[in-house]
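1. Give me coordinates for this.
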Amino acid sequence: MTGIRALTLVLDEPSSIASALRDALGWTIESDFGSFASLTAPGSIPLWINAPAPGEDTSRGIVIHLHCDDVDEAFQQAVQRGALTVREPIDMDFGERSACVRIAAAPGITIDFSRPLG
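-> Next up, the predicted model:
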């Protein structure tokens, strides 16, 4: 068995969400077909966004953890680009520096910028 090829979120309006993630996080949109979009962050697997099938729920309560060399800088850039603050940068008791944001266009999804301490 191999590793994870991509992560898919089922969300309304994939094109709008892909654009919002690109704008707030600086990711690259690889493809956008309206009901499906694919984005990548440097050194990461693709994030695919699919529109829900009839009767299918959208993704909720998901945290996407991004490794960052400079959590504070990544957080500030995202907020300056329109991301909403969930948690400002802080050293967590389990040995990580972490900060979280949300993107208004992607309800139910939290982006966590983090790195190990030390």
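
2. C-alpha from now on. contacts and neighbour counts both.
-> Noted.

3. Was I right to think residue 91 contacts residue 97?
-> Yes: contact criterion Cα atoms under 8 Å: residue 91 and residue 97 qualify, at 4.3 Å.

4. Between the two, tell me which one has more neighbours.
-> With neighbours defined as other Cα atoms under 10 Å, residue 91 and residue 97 compare such that residue 97 has more, 21 against 14.

5. Just the element for that one, please.
-> According to DSSP states H and E, residue 97 maps onto strand 96-102.

6. about what we covered before: give me the common contacts of residue 91 and residue 97.
-> Between them, residue 91 and residue 97 share these contacting residues under Cα atoms under 8 Å, 6 or more residues apart in numbering: residue 117.

7. To check against the first, give me the structure of this:
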Amino acid sequence: MAIRAMTLIMDDPSRAVRALSDVFGWTIESDFGRFASVLPPSGIPIWINVPGEPGATTAHLVVHLATEDVDADAAAAVSRGARILRGPVDMGYGERSAVVEVEGVPGVTFDFSRPLA
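-> Got it, this is the predicted structure:
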């Protein structure tokens, strides 16, 4: 069994896919206002829906982004509008990591990471 997609619940799906496309260079697949989809290079789409109930937005979600160069990819995201939250730093559990947040995608952080050699 493979992961088909990941759904984020956001108040403004259109804003979220534009922000993800702007910051990470991901491809916007669709944008219908209340539903939008963006495709990262991994091929696993991120679907974004409005909340089912008022205030029922996703929070405390980390999307892990595999990369060969944590420092360069985090710096590139920051140069395109992301805000650095941590790192780049070597973690005690054998990973190099940098965590960013993207305006327009509230409650979600993005972790650029790779195993240490």
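
8. TM-score for the pair, please.
-> After superposition, the two chains reach a TM-score (TM-score structural alignment, normalised by the length of the second structure) of 0.96; 117 aligned residues with a Cα RMSD of 1.0 Å.

9. one step back: show me what counts as buried in the strand holding residue 97 of the first structure.
-> Of the residues in strand 96-102 of the first structure, those buried by neighbour count under the rule 16 or more other Cα atoms under 10 Å are 97-102.

10. of the residues you listed, closest to residue 58 of the first structure?
-> Minimum distance to residue 58 of the first structure across the buried residues of strand 96-102 of the first structure is 16.0 Å, recorded for residue 102 (Cα to Cα).

11. The closest one maps to what in the second structure?
-> Per TM-score structural alignment, the equivalent position to residue 102 of the first structure in the second structure is residue 101.

12. Residue 80 is in contact with that match, correct?
-> No: counting by Cα under 8 Å, residue 101 of the second structure stays clear of residue 80, with 11.6 Å between them.

13. The longest helix that the first structure contains vs the second structure, mean deviation?
-> Using DSSP state H, we find that the single longest helix of the first structure is helix 14-25. Comparison of helix 14-25 of the first structure with the second structure after fitting gives an average deviation of 0.5 Å (mean Cα distance after the TM-score superposition for the first structure).

14. What are the contacting residues of that helix?
-> 27-29, 32-39, 49-51, 77-83, 103, 105-106.

15. Strands along the first structure, start to end?
-> 7-10, 28-32, 36-40, 47-50, 62-67, 84-91, 96-102, 109-116 (DSSP state E).

16. now these in TSV, with distance to residue 17 of the first structure?
-> Below are the strands of the first structure laid out as TSV (distance: least, Cα to Cα, whole Å):
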stretch	distance to residue 17 of the first structure
strand 7-10	10
strand 28-32	11
strand 36-40	9
strand 47-50	8
strand 62-67	14
strand 84-91	14
strand 96-102	12
strand 109-116	11
